[in-house]
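# just coords:
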């Protein structure tokens, strides 16, 4: 394992975050903070508690997960797309660096950025809503596993995308609807039976539900099932990336 190559890619990507601090960190944190102000501090006190949890606290895990997924996909996709766009990817591919080392460097940096933003948002939420974390280790594990998985998904999107429109399509058009329909602002138990069944086909439901359980021991799905679904998605991403590495799909002419 070439750790120097991994470190070089990782540090380069983290340095890019420092150069775009306003866009990479401050903007998503401020956008999510507005949700806490509106739904947590303003609307929350007028809403009924959900399974003994204040409304502001109930939506906090979902909002963190929304930002975490979006940022990991965006960082993971842009990290590999821009070297493809500028042509510098060929310098990396011609260097004595294995594909697995390239993956670890890019995905590790994207996951680190996502974790940083998620933890900053969690700290910010404490100023606006009443929070408790019943299982902090599980909360951190859910965040870490989700960050790695969706950074890999973003890496796949960056390899697949031919232009900037395709690059932003999934983070902007696919992830937000799935997250909002995955129990971010409500418990799916309040839905009619038919829509409860439909909701269980939404993969984001399992992420939000498991992450919420680590805070309040309240969930729509058993936390072990949530972990299993994340593990399944991770396995799918690894399987596709194995195919990419073996065939050079959209990486080599």
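Everything's here; your move. This one's a predicted model, so the numbers in the text were calculated from it and none came from an experiment.
# CA only for contacts and neighbour counts going forward, please
Fine.
# Just give me the residue right at the centre of the protein.
Closest to where the C-alpha atoms of the chain average out (CA atoms, centre = their mean) is residue 69, at 2.0 Å.
# who touches residue 129 in this structure?
36, 40, 41, 56, 57 (CA atoms under 8 Å, 6 or more residues apart in numbering).
# The first one reaches residue 128, doesn't it?
It refers to residue 36. Yes. Using CA atoms under 8 Å, residue 36 is in contact with residue 128, at 6.1 Å.
# Neighbour count for these two, which is higher?
The residue with more neighbours, out of residue 36 and residue 128, is residue 36; 26 against 19, by other CA atoms under 10 Å.
# Take this one as well and set it beside the first:
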């Protein structure tokens, strides 16, 4: 395994995050903090508890993942798209580093940035609402699996995208609506039929529910189902990424 090559890519991606700190960390945290102020501190005091948890605290996991989803995709997609844009992708493809090592380096850097963002966001949330974590180790596991899955998804989008506009199509038009409809601000059990059943077809529901369970011990779906969905997302994205490297899809154009 080419450890030096992987480390070089990883350091380059982390250094890029440092140069764009305002965009990659400060702006998402400020945006999420505004959500906490409006929904948690202001509106939350007038809302009923959700599954025995105050509304302001209940939405913390969902708002954290809302930010993590978007930044995971953007970080990973831009990381692989920019070499294509400036035509340095051929240097990467001809370097003595395998496709698996390339994916590990790029996705590993994106995962690191997303985890940092999530932890900073959670720390910010404690300034506005009460947050407790009943299962801290499982919370970290869920966070790593979720960020890995969405960073792999972003990596696939970065290879597929033909321009900067296409980098934003899936995150803005698909992921964001699914997140808002996936229980980020409410409990799925509060929905009436048939909307409750329809909502269960949204994979984001399982991610938010499982992540929220690690905080407060309440979940809309079984925890094993949340783990299964996360593993499935990772497996599908790995399979697609492998196919893209094997066929050279939009990498050698």
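Happy to help now that I have it. Quantities reported herein were computed from a predicted structural model and do not represent experimental measurements.
# about what we covered before: and the furthest pair within the contacts of residue 129 of the first structure?
41 and 57 (10.1 Å; CA to CA).
# can you pull out the helices in the first structure?
3-19, 21, 27-35, 55-86, 89-94, 99-125, 136-160, 164-169, 175-180, 193-199, 203-216, 223-247 (DSSP state H).
# Dump the ones you listed to CSV, plus distance to residue 48 of the first structure.
Formatted as CSV, the helices of the first structure follow (distance: least, CA to CA, whole Å):
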stretch, distance to residue 48 of the first structure
helix 3-19, 40
helix 21, 38
helix 27-35, 18
helix 55-86, 7
helix 89-94, 53
helix 99-125, 19
helix 136-160, 25
helix 164-169, 36
helix 175-180, 19
helix 193-199, 21
helix 203-216, 16
helix 223-247, 24
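# Of the ones you listed, which is nearest residue 45 of the first structure?
helix 55-86 (7.5 Å).
# Next, the angle from the closest one to helix 136-160.
30 degrees (axes from the mean of the first three to the mean of the last three CA atoms, to 10 degrees).
# Closest one of the contacts of residue 129 of the first structure to residue 118 of the first structure?
Distances from residue 118 of the first structure to these, taken by CA to CA, are shortest for residue 36, at 13.9 Å.
# Identify the residues contacting that closest one.
For residue 36 of the first structure, counting by CA under 8 Å, 6+ apart, the contacting residues are 56, 60, 125, 128, 129.
# Most widely separated two among the residues you listed?
Most distant of the contacts of residue 36 of the first structure, by CA to CA, are 60 and 128, 10.1 Å apart.
# Please pull up the equivalent of the residue nearest to the centre of the first structure in the second structure.
Structural alignment (TM-score structural alignment) places residue 69 of the first structure against residue 69 in the second structure.
# Excluding chain neighbours, give the residue nearest to that match in space.
residue 150 (6.3 Å; CA to CA, 6 or more residues apart in numbering).
# Surely that neighbour and residue 73 touch.
Yes. Here residue 150 of the second structure reaches residue 73: they are 5.8 Å apart, a contact under CA under 8 Å.
# Of these two, give the one with the bigger neighbour count.
residue 73 (32 against 27).
# Verify the stated contact: that one with residue 151.
Yes. Contact criterion CA under 8 Å: residue 73 of the second structure and residue 151 qualify, at 5.3 Å.
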